[in-house]
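Visitor: Sequence first, then the predicted structure:
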Amino acid sequence: MSIDVKYTIAATATGGREGHVKTEDGAIDLDLTPPKALGGSGTGHNPEQLFASGYAACYLGAMKFATSQDDSLAKVPDDATVTAKVGIGPRSDKGFGLTVELEVHFPGVDTAEVQKTADAGHEICPYSHATKGNISVTTKVV
């Protein structure tokens, strides 16, 4: 598989989960602290928040792209939402693992039609490609 890269961004982290992260363009410049559930103060941002935000936005965009390529799919309404719930915790073998639950909401659109568009979005979304077979990702139409 080859990828024709159209955009690249670099981010630099210092201090790990209790540190700082900044993108090379300065658009993201955040202090990081572990969430309270992982023993931190919860006063800053954490990598799971960033991952959840990125996946939700990218997946919604992927569904929009899918509908532009396939007229049989339900169009994504302007008020559609995707909520990505990212979980982190100890793995049974060692280290830590992630889970993702995506909640897809298209107000006023039939659930079965939304599910078809949601499935098509996974075929396009780079986050879905990256996580496939690596972490548990579930999709729920709400």
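Guide: Cool, the structure landed.
Visitor: only C-alpha atoms for contact and neighbour calcs from this point on.
Guide: Fine.
Visitor: could you say which helix or strand contains the residue sitting nearest the centre point of the chain?
Guide: What sits nearest the mean C-alpha location of the chain, by Cα atoms, centre = their mean, is Tyr55, with 1.4 Å. Here Tyr55 sits within helix 47-69, counting by DSSP states H and E.
Visitor: tell me what that helix is packed against?
Guide: strand 81-90, helix 111-124, helix 126-131 (3 or more Cα pairs under 8 Å, 6 or more residues apart in numbering; DSSP states H and E).
Visitor: Against which helices or strands is the shortest one packed?
Guide: On a contact count with 3+ Cα pairs under 8 Å, 6+ apart, helix 126-131 meets helix 47-69, helix 111-124.
Visitor: now with 7 Å?
Guide: Here helix 126-131 touches no other helix or strand, going by 3 or more Cα pairs under 7 Å, 6 or more residues apart in numbering; DSSP states H and E.
Visitor: ok so, going back, I'd like to know which of the helices and strands packed on helix 47-69 is closest to Thr14.
Guide: strand 81-90 (20.8 Å; Cα to Cα).
Visitor: Flag every buried residue along the closest one.
Guide: Going by neighbour count (16 or more other Cα atoms under 10 Å), the buried part of strand 81-90 is 81-86.
Visitor: before we move on, what about stretch 96-116?
Guide: The neighbour-count check on stretch 96-116 (16+ other Cα under 10 Å) flags 98, 100-106, 111, 114-115 as buried.
Visitor: Included below, for side-by-side comparison, is a second structure:
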Amino acid sequence: MSVDVKYRTEATATGGGRNGSASLASGMLTMTMATPKELGGSGKGHNPEELFALGYAACFLGAMRAAASMQKLGTVPDNATVTADVGIGPRGDGGFGIAVELKIALPGVEPELAQKMVDAGHFVCPYSHATKGNIDVTLTLV
């Protein structure tokens, strides 16, 4: 599949990966990375799952707004939220995997229309495309 790239960003991790630091090339964000306590680390820093959750939640909300507008489904309310719950653990066939639940709140939107907005957002969201067939993603209207 070909992608007509319109924007790129770059980040660099140093140290031990999950235990070290990560920063954007722009210099606008640098953070301490640490393995979560649940995986045997100190938990005194951020981890890739947190960053993935932030990115997916923001991207999905933006994609849902754009798709709803393009498909003339109406306007996603200003107080809409997407909460990404990202989990990590060992896979049955070895290695590690992640699972995601997106909890979507569309206050004041009728359930049938809300589901159409969610489905449209999931179709256009680049994170949803990247995870398709690789990660279990559950979409939950709350």
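Guide: Good, I have the coordinates. No experiment lies behind these values; they were computed from the predicted model shown.
Visitor: Generate CSV for the buried residues of stretch 96-116 of structure 1, with secondary structure and distance to Phe51 of structure 1 as supplementary columns.
Guide: Supplementary listing: those in CSV, determined by DSSP: H, G, I helix; E, B strand; the rest coil; distance: Cα to Cα, whole Å:
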residue, secondary structure, distance to Phe51 of structure 1
Leu98, strand, 10
Val100, strand, 10
Glu101, strand, 12
Leu102, strand, 12
Glu103, strand, 15
Val104, strand, 17
His105, strand, 20
Phe106, coil, 22
Thr111, helix, 26
Val114, helix, 23
Gln115, helix, 23
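Visitor: Please identify which of those is nearest to Pro77 of structure 1.
Guide: Comparing the buried residues of stretch 96-116 of structure 1 against Pro77 of structure 1 with Cα to Cα places Phe106 closest, at 6.3 Å.
Visitor: Verify the contact between that closest one and Ala80 for me.
Guide: Yes: Phe106 of structure 1 is within contact range of Ala80, at 4.6 Å (criterion: Cα atoms under 7 Å).
Visitor: and the nearest residue to Thr138 of structure 2 once chain neighbours are set aside, what does it touch?
Guide: Distance criterion Cα to Cα, 6 or more residues apart in numbering; nearest residue to Thr138 of structure 2, sequence neighbours excluded, is Glu101 at 4.5 Å. If you count contacts by Cα atoms under 7 Å, 6 or more residues apart in numbering, Glu101 of structure 2 has them with 84-86, 137-139.
Visitor: Ignoring the adjacent residues along the chain, who's closest to Gln115 of structure 2?
Guide: With Cα to Cα, 6+ apart, the residue lying closest to Gln115 of structure 2 is Leu141, at 7.5 Å.
Visitor: and the gap between the one you found and Glu10 of structure 2?
Guide: For Leu141 of structure 2, the distance to Glu10 of structure 2 equals 33 Å [Cα to Cα, to the nearest Å].
Visitor: Compare these two (neighbour count), which wins?
Guide: Shown here are Leu141 of structure 2 and Glu10; by other Cα atoms under 10 Å, Leu141 has more neighbours (14 against 8).
Visitor: and the gap between that one and Ala80 of structure 2?
Guide: The gap separating Leu141 of structure 2 from Ala80 of structure 2 is 11 Å, by Cα to Cα.
Visitor: just Thr32 of structure 2 next, same as before
Guide: Taking Cα to Cα, one finds Thr32 of structure 2 at 30 Å from Ala80 of structure 2.
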